[in-house]
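> The following comprises the amino acid sequence and a computationally predicted model.
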Amino acid sequence: MTPISIAVLSLSMSADAFAAAVGRGAVQRPTLPAAVRAGLVFGVIETLTPLIGWAIGVAAASLVEQIDHWIAFGLLAVVGGKMIWEAARRDPDEAEADLPRTGMLALIATAVGTSIDAAAVGVSLAFLGANILIIAASIGLTTFLLATIGMLIGRAAGARLGSIVELIGGVLLIGLGLKILLEHLGYIAW
């Protein structure tokens, strides 16, 4: 693969993580170190999933391609639904300090949900004989940077809009999961 192809692949694999990070940033309102830690979680998982997919290779390609969209949809729908539930339950007059903080498990679930497609990409890269280590590192680094920036963007928006941004973030996560599902089922092409 050419460096331009790797860059395009890295950006496209990172887009979902960026969108999810904006939503999470609105909920958590992270400091810079917390945003960097969340970016690292997204980046590490996004690095590992194409490696896992590549390792699975040709033998399991049909299995991964058949269920990756359902797994991604399920994880994103659960996390998005939780965000919507918490936004709807919250009293708008609550103090900012009382905003719920999502935990590491929710962060990991979100990161896995946004990176399932990267496993399928890893499987396809095995067919091409591509240098998976360079590609996975590029995807991981790009995801780390975009997710960190997304967390900080969400923090800024969340400070002004509170529960509304959390609600929108939840809807966007569910929408993202639905988009992945519909693309893989062949109903839409983006």
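Arrived safely. Numbering: from 1, shown residues only.

> make it CA atoms for all contacts and neighbour counts henceforth
OK.

> Tell me how far the closest residue to residue 77 other than its chain neighbours lies from residue 75.
Taking Cα to Cα, 6 or more residues apart in numbering as the measure, residue 77 lies nearest to residue 174, with 4.6 Å between them; neighbours along the chain are not counted. If you measure residue 174 against residue 75 using Cα to Cα, to the nearest Å, the figure is 9 Å.

> now swap in residue 184 and tell me
16 Å.

> just residue 48 next, same as before
Taken as Cα to Cα, the span from residue 48 to residue 75 is 18 Å.

> Below is an additional structure, to be compared with the one above:
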Amino acid sequence: MDLATTLLIAVALAMDAFAVSISGGATLREDRGRWALIAGALFGGFQAGMPVLGWLGGVTLASFIGIWGPWIAFLLLALIGGKMIVEAVRGNGESVQFAAGSMAVLFLLAVATSIDALAVGVTFAVLDTPILWPAVTIGIVTFALSAAGVLVGSSFGRVFGRRVEILGGVILIGIGLRILFDHLAL
């Protein structure tokens, strides 16, 4: 597989992580750089690791993930997005945030946004394509876009306040719905 194709795949896989990073960054008020690095590393790490797992699992794992993966991603994103909206509307200062939401929230988001990368890894296995360089490329691209997303989201969050938190929750639910509808349309 050529570099251009690999980069296109990497950018496509990173879009969900980028949108989630914008959402999480919107709730940040301090330590933007630190959280940009943390989110980038976690999202990039999962996006790099999942294709390797998919590649190792091959066709057997693809049938299980193909059935349940979109549902799992949808449920995780809908729950986190819904909580984000509810907390923003309540205005009690407790919203789903990278900084206050703990690493568990960020971990769940990283898993939810990287399920597609698992299926891509299976595709690489079926095509008998080596996985090392595509996985590294996917991880680097996702790291860069996720870190940038946190910084962009943080800038908008300062200007628009809680409205961006609501928008962030809607984005998460929308991503989950898109994953589910794409699956159901097949």
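Cool, got the structure. No experiment lies behind these values; they were computed from the predicted model shown.

> Kindly provide the TM-score of these chains.
Scored against TM-score structural alignment, normalised by the length of the second structure, the superposed chains reach a TM-score of 0.92; 180 aligned residues with a Cα RMSD of 1.4 Å.

> which of residue 184 and residue 75 of the first structure has more neighbours?
Set side by side, residue 184 of the first structure and residue 75 give different neighbour counts by other Cα atoms under 10 Å, the larger being at residue 75 (22 against 18).

> Please enumerate the helices of the second structure.
Residue ranges of the helices in the second structure, as given by DSSP state H, are 3-25, 32-90, 102-126, 132-160, 162-185.

> mean deviation of stretch 8-22 of the second structure from the first structure?
Relative to the first structure, and after both are superposed, stretch 8-22 of the second structure has an average distance of 0.3 Å to its aligned residues, where the measure is mean Cα distance after the TM-score superposition for the first structure.

> buried residues in that stretch?
Judged by neighbour count using 16 or more other Cα atoms under 10 Å, the buried positions of stretch 8-22 of the second structure are 9-22.

> and the residues you listed as TSV, adding distance to residue 68 of the second structure?
Putting the buried residues of stretch 8-22 of the second structure into TSV (distance: Cα to Cα, whole Å) gives the following:
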residue	distance to residue 68 of the second structure
9	22
10	23
11	24
12	21
13	18
14	21
15	21
16	18
17	20
18	23
19	22
20	21
21	24
22	26
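
> returning to that earlier point: which ones are touching the residue nearest to residue 77 of the first structure?
When the contact criterion is Cα atoms under 8 Å, 6 or more residues apart in numbering, the partners of residue 174 of the first structure are 73, 76-78, 80-81.

> Report the buried residues of stretch 142-162 of the first structure.
By neighbour count on 16+ other Cα under 10 Å, the buried set for stretch 142-162 of the first structure is 142-159, 162.

> wait, stretch 85-94 of the first structure
Here stretch 85-94 of the first structure shows 86-87 as buried, counting by 16+ other Cα under 10 Å.
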